[in-house]
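Student: Coordinates for the following, if possible.
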Amino acid sequence: MKRVLGLSFFYLLFSACSVHYRPKDHPYVYVQKKDREVKEWKLVWEENFNSPKLDSSKWSRIPAGGADWNKHMSTDDACFGWENGALILRGIKNTNQDKDSRPFLTGGIWSKGKFAFQYGRIEIRAKLGSAKGAWPAMWMLAELDKYGKYPRNGEIDIMEHLNFDNIIYQTTHSYYTLDLGQKENPKHFGTASIKSEEYNTYGISWYPDRIVFQVNGVDTFTYPRVNGVDPAQWPYDQPFYLLIDQQLGGSWVGEVNQDQLPVEMRVDWVKVYQ
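Tutor: Sure thing, here's the model as predicted:
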């Protein structure tokens, strides 16, 4: 995305905002007032997936791309479902390779261009499916492109799960960790134990000086802002949008066993507090 004109003016107004401030040019962006985190947070945005269709004012289906994570993404209805108030995101065999040559397809949603926030707490209640090559993820990318092309704006991985693991990964990526190779100053990821066949609540509490990762309300890993290092260490001072997707395959998770498909992630709700 191109740099947004008027962004400096956006931040001059920052200290005048209430619980959340939505700039005129980006009414879907929720920015937390300075020092608001020292007070009791309030629910400012939520999605309960009670309707048997995707709320297009909040979400879009993720289209296919060229990266490991999205090269099998599809907007096909077969990759999506609703049941008992939960959104179902599926990884499936592709049964019509004459129309689409990819061997399998995956479903995912993002709030890009429809909802983004800066600082606060996000919680996502979901149940993960397991299969060889399954890679469900909940993560965040920058909405307004403050620092340039990826990975300059950073990435916040709330939760990633691989194969049949009994742990999840919670990670930050940025120019500092990827291009400069600074993965231990500070450590940029942690793991947490889960029972993937059960519903769990995954989240972060995001402050101006740290990101605290959580599972079921328990702090699991903290990524702090560090003084005296390259400024690229902390691109997390801008609004981010949300992605939730049932990925398959790739260099990290490995090959997909199609005999174990379909695999699915069930998302009960998403809540954001500021």
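Student: Please count neighbours and contacts with C-alpha atoms only from this point.
Tutor: Will do.
Student: Show me which helix runs longest in this protein.
Tutor: Assignment by DSSP state H gives helix 7-12 as the longest helix of the chain.
Student: Which parts of the stretch 101-250 of the chain are strands?
Tutor: 104-106, 108-110, 116-118, 120-127, 134-142, 155-160, 167-173, 189-193, 199-207, 210-215, 218-224, 240-248 (DSSP state E, counting those that start in this stretch).
Student: Can you give the contact residues for the third one?
Tutor: I take that to be strand 116-118. 28-32, 143, 206, 237-242 (C-alpha atoms under 8 Å, 6 or more residues apart in numbering).
Student: Reformat those as JSON lines; add distance to F49 and neighbour count.
Tutor: Shown next, in JSON lines, are these (distance: C-alpha to C-alpha, whole Å; neighbours: other C-alpha atoms under 10 Å):
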{"residue": "Y28", "distance to F49": "19", "neighbour count": "19"}
{"residue": "V29", "distance to F49": "21", "neighbour count": "23"}
{"residue": "Y30", "distance to F49": "21", "neighbour count": "25"}
{"residue": "V31", "distance to F49": "24", "neighbour count": "24"}
{"residue": "Q32", "distance to F49": "25", "neighbour count": "25"}
{"residue": "E143", "distance to F49": "23", "neighbour count": "23"}
{"residue": "W206", "distance to F49": "24", "neighbour count": "21"}
{"residue": "D237", "distance to F49": "29", "neighbour count": "16"}
{"residue": "Q238", "distance to F49": "27", "neighbour count": "21"}
{"residue": "P239", "distance to F49": "23", "neighbour count": "21"}
{"residue": "F240", "distance to F49": "21", "neighbour count": "27"}
{"residue": "Y241", "distance to F49": "18", "neighbour count": "20"}
{"residue": "L242", "distance to F49": "15", "neighbour count": "23"}
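Student: among those, which two are most distant?
Tutor: Greatest spacing in the contacts of strand 116-118, by C-alpha to C-alpha: Y28 and W206 (18.4 Å).
Student: So T222 sits against W206, correct?
Tutor: No - counting by C-alpha atoms under 8 Å, T222 sits too far from W206 to count as a contact (9.8 Å).
Student: can you pull the contacts of R125?
Tutor: Going by C-alpha under 8 Å, 6+ apart, the list of residues near R125 reads 199-202, 267-270.
Student: same deal with A126?
Tutor: Taking C-alpha under 8 Å, 6+ apart, one finds 199-202, 265-269 in contact with A126.
Student: got the contact list for the nearest residue to T220 once chain neighbours are set aside?
Tutor: Among residues not flanking T220 along the chain, Q214 sits closest, at 5.2 Å (C-alpha to C-alpha, 6 or more residues apart in numbering). With contact set as C-alpha under 8 Å, 6+ apart, Q214 has these partners: 202-205, 220-221.
Student: compare with the first, here's sequence two:
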Amino acid sequence: MKNIFLKLTFVMALCAGLFSCAEDDYDIGEITAPTNLQVDANIVGQSGEMPNGDGSGQVTFNVSANNAMTYKFIFENGSSATTSSGTYTHQFSETGTKVYTVNVIAYGPGGTATSMVVDVEVLVTYEPPKELIDKLVGDGNKEWRIKAEVPGHFGLGPVGGVVPAEWYSAGANEKSAAGMYDDRYIFNEDGTFTHITGGTVFGRAGLIDQLGGSGGTVDGADVLNLEYGDYTENWSISAPGGNETINLTGIGFIGYYIGGDHQYEIFDRSGSNDIILRSTDGNGEFDWWFIITSGEEGDGGEEPEEQLIWSDEFEGDSLNADNWNFAIGNGDNGWGNGESQYYTDSQDNVKVENGNLVITAKRESESGFDFTSARITTKDKFEFTYGRVEVRAKLPAGGGTWPAIWMLGAEWPEEAWPGVGEMDIMEFVGNDPDRVSSALHFPGNSGGNAIVGATEGFTDLTTEFHIYEVEWTTDKIIFSVDGTPHLEFNNNDDTPFQNDFYLLLNVAMGGTLGGNIAADFQESSMEVDYVRVYQ
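Tutor: Down below sits the predicted model:
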């Protein structure tokens, strides 16, 4: 990106505070307005061939001045932004090439200020699709709200993450006392954005102060029910990096005030009434996720949506005994597979730390076996029929390792295998480290005759987290890795996959699939970030 310093029309304005006193003299020191104000504008994609940028409409302003404390940017459409760093990226959105006038103000001690007016010529090639505009605007005065009644309507995750509310997902109506659910948002056809607040708003401590409201209750990192009235800003649609994005001017926000650039990327708008949004906060700390809807709660206008019915995020410092059981021992003939490990409930083999479940297989003697490891299950604690299981995990390395994320029919061991059915969401063999597989076991298709699908060519299964998933319905079972299916099965009433199943996580060693154990193997772990079940 070529950096071109804009030396354009400017106006210098100096403001000095005047003070008077009655009888007492106070030495307040010299109050000096900022000097040497400079504005450097970087138009994204700017080059000799594209002097007005690549069409994204993004411009990063870098401002400096001697004796300045904060900087404010005021744009033609009435929006503004304030920063102490002097760096701010603005999204221009009017299609075509246009010269925009920007007023930049440097503030010093005592309210002194120096300003400069600059013109920047920017190309915007994106024009939002009509169906998106129609969806947002409707026939006029169409109201949007946070979809409080569904889990995941509000949450957070890593910056740049692609899993909605990956690190925290609010339950249905969880924030009913925060001052968010009665807010309404109107995207007017004339480009104005109306936020009806209901008198109070909800936001991030340290950032919501930008609104200048009063009152509110500090609750950890949140501020609840800050007094703030209705307001109007402007809205537009752009597509930086090809991602459709709602841009709000000034202090315009949706759901939970996070400061930042007030840009909300449209992550999913496939629902007839719903849109999933994400936005990075002003601290650059998290991506915040929101589900907004134009439908009324319980109006029947949408098909039933997928909801999170069970999960373990592995927070805290120990395994949740309400969710999991331990399988102890080596079972019958190495759990029927000739496996070489002895499963324990020792923290050397299974623990929760740093937000992950860690199952470790080790070379150590126990009860006549040369290796220890762990196997945990949800039997009798969580069992379900149909749904989508999503597990984010990093796999163990080393010849002989055989980790698995899987499900068994709830009637086992009371009823015989394979009659109860088995769904292997993920199996990995350390002796074949670029391949991950899934399988179905049931009468006529079990053991070496199981129905198997696999994906090959991985280079990072043991160094990076991946998402392993099964989608299970009455007539279809689909296994995937990172959203890409590798096994699809037509389910029917003749299979055992119409009944309750439970979850299992383990790391085996050797056996019929794990194969030879490397002579130098000492220990290795499977790390699980979360297990989530949706219906």
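Student: quick one: which of the contacts of strand 116-118 of structure 1 is nearest to G81 of structure 1?
Tutor: Among the contacts of strand 116-118 of structure 1, and counting by C-alpha to C-alpha, the member closest to G81 of structure 1 is L242, at 19.2 Å.
Student: Now for the equivalent of that closest one over in structure 2: which residues touch it?
Tutor: Counting by TM-score structural alignment, L242 of structure 1 lines up with L503 in structure 2. Neighbour list for L503 of structure 2: 377-379, 382-383, 405-408 [criterion: C-alpha under 8 Å, 6+ apart].
Student: and which of these is nearest to N247 of structure 2?
Tutor: Taking the contacts of L503 of structure 2 together and measuring to N247 of structure 2 by C-alpha to C-alpha, the closest member is I405, at 41.4 Å.
Student: Give the closest residue to whatever residue of structure 1 lines up with the closest one in space, chain neighbours not counted.
Tutor: Counting by TM-score structural alignment, I405 of structure 2 lines up with M138 in structure 1. Counting by C-alpha to C-alpha, 6+ apart, M138 of structure 1 lies nearest to I244, which is 4.5 Å off, once chain neighbours are set aside.
Student: these two touch, right, that neighbour and T106?
Tutor: No - counting by C-alpha under 8 Å, I244 of structure 1 sits too far from T106 to count as a contact (11.4 Å).
Student: Look at these two and report which has more neighbours.
Tutor: The residue with more neighbours, out of I244 of structure 1 and T106, is T106; 32 against 23, by other C-alpha atoms under 10 Å.
Student: how about the more buried one, what does it touch?
Tutor: Counting by C-alpha under 8 Å, 6+ apart, the residues that T106 of structure 1 touches are 72-74, 79, 89-92, 245-248.
Student: against structure 2, where does the longest helix of structure 1 fall?
Tutor: By TM-score structural alignment, helix 7-12 of structure 1 lines up with nothing in structure 2.
Student: on contacts alone, who are the packing partners of that helix?
Tutor: Packed against helix 7-12 of structure 1 by the contact rule (3 or more C-alpha pairs under 8 Å, 6 or more residues apart in numbering; DSSP states H and E) you find no helix or strand.
Student: Give the equivalent position in structure 1 for A454 of structure 2.
Tutor: A454 of structure 2 maps onto T191 in structure 1, by TM-score structural alignment.
Student: and what of G368 of structure 2?
Tutor: So, by TM-score structural alignment, G368 of structure 2 is matched to S101.
Student: Next: S437 of structure 2.
Tutor: Checking TM-score structural alignment: S437 of structure 2 goes with Y169.
Student: For E131 of structure 2, what is the enclosing helix or strand?
Tutor: helix 130-137 (DSSP states H and E).
Student: Show me which positions of that helix end up buried.
Tutor: 135-137 (16 or more other C-alpha atoms under 10 Å).
Student: how close does the residue nearest to D68 of structure 1 when sequence neighbours are not counted get to R125 of structure 1?
Tutor: Nearest non-adjacent residue to D68 of structure 1, counting by C-alpha to C-alpha, 6+ apart: G250, 5.0 Å away. For G250 of structure 1, the distance to R125 of structure 1 equals 25 Å [C-alpha to C-alpha, to the nearest Å].
Student: How about V253 of structure 1?
Tutor: For V253 of structure 1, the distance to R125 of structure 1 - C-alpha to C-alpha - is 23 Å.
Student: Name the residues that touch the longest strand along structure 1?
Tutor: In structure 1, with assignment by DSSP state E, the single longest strand is strand 263-273. Residues outside strand 263-273 of structure 1 that contact it (C-alpha under 8 Å, 6+ apart): 41-49, 85-92, 120-131, 134, 136, 246.
Student: Serialize the contacts of strand 116-118 of structure 1 to a markdown table and add fields for distance to Y176 of structure 1.
Tutor: Formatted as a markdown table, the contacts of strand 116-118 of structure 1 follow (distance: C-alpha to C-alpha, whole Å):
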| residue | distance to Y176 of structure 1 |
| --- | --- |
| Y28 | 29 |
| V29 | 26 |
| Y30 | 26 |
| V31 | 24 |
| Q32 | 25 |
| E143 | 19 |
| W206 | 19 |
| D237 | 15 |
| Q238 | 16 |
| P239 | 19 |
| F240 | 18 |
| Y241 | 21 |
| L242 | 22 |
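Student: do you know how far the residue nearest the centre of structure 1 is from L128 of structure 1?
Tutor: For structure 1, the residue nearest the mean C-alpha position is W139 (1.8 Å; C-alpha atoms, centre = their mean). Distance check for W139 of structure 1 against L128 of structure 1: by C-alpha to C-alpha, it reads 15 Å.
Student: cool, V44 of structure 1 as well?
Tutor: 26 Å.
Student: quick one, which of those two is more surrounded?
Tutor: In this view V44 of structure 1 and L128 are compared by other C-alpha under 10 Å, and L128 has more residues nearby, 24 against 14.
Student: Aligned against structure 2, show me the partner of the more buried one.
Tutor: In structure 2, L128 of structure 1 lands on L395 (TM-score structural alignment).
Student: In contact with its match, which residues?
Tutor: 403, 428, 461-463, 465, 525-527.
Student: how about a cut-off of 10 Å?
Tutor: 359, 401-404, 427-430, 433, 460-466, 507, 524-528 (C-alpha atoms under 10 Å, 6 or more residues apart in numbering).
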